[in-house]
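Participant: using only what follows, build the 3D model:
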Amino acid sequence: MSLTKFGVVVREYRRNLGLTLSSMASTLNTSPAFLSAMETGRNKVPMEWVDKISALFEKEGVNHNPRYLKALACESNESVSLEGLPPQHRMLIAGFANSDLNQEQLAKLGGVLSEIYGEKIRDDD
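Facilitator: Alright, predicted model coming up:
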């Protein structure tokens, strides 16, 4: 099974740290199968696990953006929770969900998000 965009980034950081699925799972008190299922998209990525993984990367000195990791998890999950978001954010998300933006417009917005996140948005399906 292929990796999700979330899985690609998590695996890259994990491997750069020299962590196996087993060692990372042990550190996070979970199973390697659970982490693998999140990386490959067999399971949805719970947001609390994005926070745990992000905290591990931060502790290990990985220069990453937790918001970017959350965005990738939402994309992999094919859902975004509106819970707790301010009205402006909810309206913006609803607007995007119901828009008919063309590829050029989407590319421009992707560039803006890249600047916000400080990381290249990966567009390799």
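Participant: please make it C-alpha for all contacts and neighbour counts, starting now.
Facilitator: OK.
Participant: surely residue 90 and residue 84 touch.
Facilitator: No - assessed by C-alpha atoms under 8 Å, residue 90 is found out of contact with residue 84, at 9.3 Å.
Participant: can you get me a residue count around residue 46?
Facilitator: 13 (other C-alpha atoms under 10 Å).
Participant: could you check how far it is from residue 113?
Facilitator: Plainly put, residue 46 is 22 Å away from residue 113 if you go by C-alpha to C-alpha, to the nearest Å.
Participant: leaving out sequence neighbours, find the closest residue to residue 65.
Facilitator: residue 117 (6.7 Å; C-alpha to C-alpha, 6 or more residues apart in numbering).
Participant: residues in contact with the one you found?
Facilitator: By C-alpha atoms under 8 Å, 6 or more residues apart in numbering, residue 117 lies in contact with 65, 67-68.
Participant: compare with the first, here's sequence two:
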Amino acid sequence: MAVTKFGEYMRILRIKNNLLMKDTADKLNVKTPFLSAVENGKKKIPTDWYEKLCSIYNLSSEERKKLKLAIEESTDTVKINILNCNESQKNLAFQFQRSFPNLDEETSKKIIELLKGDE
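Facilitator: Below you'll find the model as predicted:
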């Protein structure tokens, strides 16, 4: 059974907090099979779960970052808000979207390093 990064992180949180999957499902007001399907990537992660999980598990800022990253890495689509972007940024987003399927690993790594320079 394939588990997403989100599923892996959720298991860590449950173990750390001595909770069962059912306990977390109850706190999220969902059935256990639904939570399992989300963790296995068969269902999308509901958008309100990030805040709920931060509250349920009383996550520190570092744990919040890890949860956010796990959610991002488990998502099969990415949306970019270009509402307040200038034309150059908009063109970059559209070009990246068109070129993304054809990027090789070396080029991908170069782009990541270039973008990390701004962090």
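Participant: sorry, back to before: possible to save the contacts of residue 117 of structure 1 as CSV with distance to residue 3 of structure 1?
Facilitator: Formatted as CSV, the contacts of residue 117 of structure 1 follow (distance: C-alpha to C-alpha, whole Å):
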residue, distance to residue 3 of structure 1
65, 20
67, 20
68, 17
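Participant: okay, and residue 35 of structure 1 sits in which element?
Facilitator: helix 32-40 (DSSP states H and E).
Participant: excluding its own residues, what touches the next helix or strand after that helix? List them.
Facilitator: Per DSSP H and E, the first helix or strand lying C-terminal to helix 32-40 of structure 1 is helix 47-59. Outside helix 47-59 of structure 1, the residues within contact range by C-alpha under 8 Å, 6+ apart are 13, 28, 63-64, 66, 69-70, 73.
Participant: and these, which is closest to residue 41 of structure 1?
Facilitator: Relative to residue 41 of structure 1, the closest of the contacts of helix 47-59 of structure 1 is residue 73; by C-alpha to C-alpha it sits at 9.5 Å.
Participant: distance of the closest residue to the closest one other than its chain neighbours relative to residue 33 of structure 1?
Facilitator: Take residue 73 of structure 1 and drop its neighbours on the chain: the residue closest to it by C-alpha to C-alpha, 6+ apart is residue 6, 5.4 Å away. As judged by C-alpha to C-alpha, residue 6 of structure 1 and residue 33 of structure 1 stand 16 Å apart.
Participant: more neighbours: those two, which one.
Facilitator: Using other C-alpha under 10 Å, the more surrounded residue of residue 6 of structure 1 and residue 33 is residue 6, with 25 against 12.
Participant: quick one: buried residues of the helix or strand containing residue 110 of structure 1?
Facilitator: Per DSSP H and E: residue 110 of structure 1 is located in helix 103-117. Across helix 103-117 of structure 1, burial judged by 16 or more other C-alpha atoms under 10 Å covers 110, 117.
Participant: which of the helices or strands spans residue 79 of structure 2?
Facilitator: For residue 79 of structure 2, there is no helix or strand it lies in under DSSP H and E.
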